[in-house]
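Enquirer: My questions concern the predicted model and sequence given below.
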Amino acid sequence: MTLVSVVIPTRNRHQFLSETVASVQEQTFLDWELIIVDEASNDETPVYLRSLSDPRIRFTRHAYAQGVAAARNTGLAQAGGELVMFLDDDDLLRSDALDTLRRALADYPDALAASAACRLFRETGDSDRVYRPARAYSRRIWREVLFGWWSNSGQNLYRTAVIRDIGGFDTALRAGEDRMLWLEIARRGNVCLVPTVAMEYRQHPGQFTQSSDWEAERQLIWQRFIHSLPPSLHAEGVAIRRAAALTADAEAARAAGHFYTGARLQCAAFVAAPRLLVSPLVARPMYWNFKKCVQRRRTP
């Protein structure tokens, strides 16, 4: 049976962390190890970690907070499993998450990673299942990731050797290091997309710690990735980012009640990156936005 390593970086989230760890312990797939990397927490986290008696769980502590990328890399260095997951300390795994993702990678041996669906729980108590196609498949998705498609850490299971070959997470990035990793994975090979919900993503106060120059960091990531593509794909990479910007502008125009402008901008996005029109990941949201613009425009 394949050992799965789960890495949880944490800092000052004792209450959430204990629930996250419990969700790992409740997995139907039993051959896992859990590595918790404590980023110099000064709440009850150290006491809680010392109280854990499950032999499958071990923890290490950074003397000072080095950032989530460094914490994940520390866990990656200690991981003994053929497969690895990087789970955030405030998210919850469904009980069959590891088994579902592990089976997907067994069914699709060409895939470098498997990514399942998640359910988003808002602070208001409402929840939504984030869109995923209705069937599992394996394909190259670098265009979708470059466009802005996203999958949170606990939805994903990676082949450990691939992450190590990439070099883990880029600690030079102050934000978006997981997005950069996804781009590298998606460029190298196939990713298996699974429709089953594997993780519950919880929104809460103090959750987001993005730096003030997050947008500049994102733009740097996009540019780095595009420049790393073969020269024959540079123009397409630039066009995909233009389509993403046009789609964002179209959504903003629709939200402001400017439906004609929204429809026009979304059409321009279609023209900029036509290959995305057949993508099972991003085509549907793009079409949905265009449809809403047209319907509202025609409403008397």
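Expert: Arrived safely.

Enquirer: only C-alpha atoms for contact and neighbour calcs from this point on.
Expert: Noted.

Enquirer: Can you point out the buried residues in the helix or strand containing Q223?
Expert: In this assignment (DSSP states H and E), Q223 forms part of helix 214-228. The neighbour-count criterion (16 or more other Cα atoms under 10 Å) identifies 217-218, 221-223, 225-226 as the buried residues of helix 214-228.

Enquirer: let's bring in a second one:
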Amino acid sequence: MSSQPEVGVVIPSHNRRALLARTLRGVLAQRDVALQVVVVDDGSADDTSDYVTGLGDARVTLVRHEVPRGVSAARNSGIERCFAPWVAFSDDDDVWSPVKLRAQLDALAAHGRARWATTGSVRVYGEDLRILFGEPVPRTSEVADVLLKNNIIPGGASSVLASTELVREVGGFDTRMSNLADWDMWIRLGLRSPLAVVPRPLVGYYTHVGSMAGNVDSALQDLGVIREKHRSAIAARGVEPSLENLLWYLSALQLRAGRRVGAARVLLRLVPLGRPAVHAFRNAAVGLVWPGLQRYRDRRDERALSPEWRCEAEAWLTAFRFRRACSDVTNHRSP
């Protein structure tokens, strides 16, 4: 029997076989852990299931939903099949450093009381996984109050490792939500346990036009569910989820997707909030008339990234880029 710590990894996927293949390379390359990977094919119409079963890797289990049930239900199906004491989550388009899981387990052991952990991340974009900016870890391990206001966990679900028992104790992911289901889960974990942090960029959070996070109406509906669901904790702690911060985030996603009118409409929803109205009007107007606004922001964010953070992320991202370059060469050879 392996003496390495056992970690389950749950990866929901829907019609993104090519991206899933890249994600799995990073997951299966994890060092110094015993892996149980559960890929949940949530009703894909492509060859996702055939690809996963064709891997022939005993560490990988396929769960198939014949009809799409949504990302929360898919994650829950994966959790049900996870028999390891620890479970990590990865979206099907993100990438990991090979030391990601081991670093989190070490941080949990050093903390002593924490039952979940996160790492820092970098936002990456395009087929070459160009780094846009860094996302640091929370500055405190006592995150319950902060999480009730904002989702401060970097890298989406892909940065979190948690006690499987704890995830089941809090009831898994809420199937009423899609865009903000991970935030709701982190709130519940934070109310039960402190957080262990790894202040290193060990996750590449992939940003692209097809990102589910760009669905504005769905995100706002999810925010309402979070507010109602955690009403008692919000009242007791005197904090509540920030609509303002969510709208700024959603407007940035719209702008990145080239939807300048959509970005302006999101920003104008800030007007009834009062204080940010002038700032919102100005940014909405600039976004409408200046197509290069997002490129300007990207360059600004790239310059703000610390050399140390960039160097560590670039070092392990190179393996994914090299694999892509080799694949391109092979595909262009004459038969």
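Expert: Sure thing, it's come through. Everything quoted here is computed from the prediction, not taken from an experiment.

Enquirer: what's the TM-score for these two chains?
Expert: Comparing the two superposed chains by TM-score structural alignment, normalised by the length of the first structure, the resulting TM-score equals 0.75, with 254 aligned residues with a Cα RMSD of 2.9 Å.

Enquirer: Could you pull out the helices in the stretch 1-150 of the first structure for me?
Expert: Assigned by DSSP state H, counting those that start in this stretch, the stretch 1-150 of the first structure shows helices spanning 14-25, 45-51, 68-78, 97-107, 142-147.

Enquirer: any idea which of those helices is most buried?
Expert: The densest packing among those, expressed as mean neighbour count by mean count of other Cα atoms under 10 Å, is seen in helix 142-147 with a mean of 22.

Enquirer: Run through the helices of the stretch 201-335 of the second structure in chain order.
Expert: Remark: helices assigned in the stretch 201-335 of the second structure by DSSP H, counting those that start in this stretch are 216-229, 231-237, 243-256, 260-268, 277-289, 293-304, 307-331.

Enquirer: could those helices be laid out in CSV, adding distance to F133 of the second structure?
Expert: What follows is the helices of the stretch 201-335 of the second structure, written out as CSV (distance: least, Cα to Cα, whole Å):
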stretch, distance to F133 of the second structure
helix 216-229, 22
helix 231-237, 31
helix 243-256, 13
helix 260-268, 20
helix 277-289, 20
helix 293-304, 5
helix 307-331, 9
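
Enquirer: Of these, flag the one that's most buried.
Expert: Taking mean count of other Cα under 10 Å as the contact definition, the stretch among those with the greatest mean neighbour count is helix 260-268, which reaches a mean of 22.

Enquirer: packing partners for that one?
Expert: Secondary-structure packing of helix 260-268 of the second structure (3 or more Cα pairs under 8 Å, 6 or more residues apart in numbering; DSSP states H and E): helix 243-256, helix 277-289.

Enquirer: For the residue nearest to Q66 of the first structure when sequence neighbours are not counted, give me its contacts.
Expert: Leaving out its chain neighbours, the residue that sits closest to Q66 of the first structure by Cα to Cα, 6 or more residues apart in numbering is E39, at 6.9 Å. Under the criterion of Cα atoms under 8 Å, 6 or more residues apart in numbering, the contact partners of E39 of the first structure comprise 9-11, 61-67, 71.

Enquirer: Ok, V84 of the first structure next?
Expert: Applying Cα under 8 Å, 6+ apart to V84 of the first structure gives the contacts 4-7, 76, 157-160.

Enquirer: Taking the centroid of the second structure, which residue is nearest it?
Expert: By Cα atoms, centre = their mean, the second structure has its centre lying nearest to G156, at 2.2 Å.

Enquirer: Correct me if wrong: that one contacts Y206.
Expert: No: under the criterion of Cα atoms under 8 Å, G156 of the second structure is not in contact with Y206, lying 9.9 Å apart.

Enquirer: Now for those two: what residues contact both?
Expert: Applying Cα under 8 Å, 6+ apart, one finds that no residue jointly contacts G156 of the second structure and Y206.

Enquirer: measure the counterpart of S95 of the first structure in the second structure to T207 of the second structure for me?
Expert: Per TM-score structural alignment, the equivalent position to S95 of the first structure in the second structure is P98. Using Cα to Cα, to the nearest Å, one gets 20 Å for the distance from P98 of the second structure to T207 of the second structure.

Enquirer: And for the alignment partner in the first structure of V239 of the second structure, nearest residue in space, chain neighbours not counted?
Expert: V239 of the second structure maps onto G237 in the first structure, with residues paired by TM-score structural alignment. Counting by Cα to Cα, 6+ apart, G237 of the first structure lies nearest to I226, which is 5.6 Å off, once chain neighbours are set aside.

Enquirer: returning to what we had before: what is the equivalent residue in the second structure for the residue nearest to Q66 of the first structure?
Expert: Under the alignment defined by TM-score structural alignment, E39 of the first structure is paired with D42 of the second structure.

Enquirer: F59 of the first structure now?
Expert: Following TM-score structural alignment, the counterpart assigned to F59 of the first structure within the second structure is L62.

Enquirer: what does the lengthiest strand in the first structure correspond to over in the second structure?
Expert: In the first structure, with assignment by DSSP state E, the single longest strand is strand 190-202. Aligned by TM-score structural alignment, strand 190-202 of the first structure falls on residues 194-206 of the second structure.

Enquirer: dump the residue contacts of P154 of the second structure.
Expert: Here P154 of the second structure is in contact with 118-121, 135-137 (criterion: Cα under 8 Å, 6+ apart).

Enquirer: cutoff 10 Å now
Expert: By Cα atoms under 10 Å, 6 or more residues apart in numbering, the contact set of P154 of the second structure is 118-123, 134-138, 160, 201, 203, 205.

Enquirer: Spell out the secondary structure type for it.
Expert: Counting by DSSP: H, G, I helix; E, B strand; the rest coil, the backbone at P154 of the second structure sits in coil.

Enquirer: do the same with the one 4 residues further on
Expert: When the structure is reduced to helix, strand and coil (three-state DSSP), S158 of the second structure reads as helix.

Enquirer: count of residues packed around the aligned partner of it in the first structure?
Expert: Counting by TM-score structural alignment, S158 of the second structure corresponds to G154 in the first structure. As a burial measure, the neighbour count of G154 of the first structure was computed by other Cα atoms under 10 Å and equals 27.
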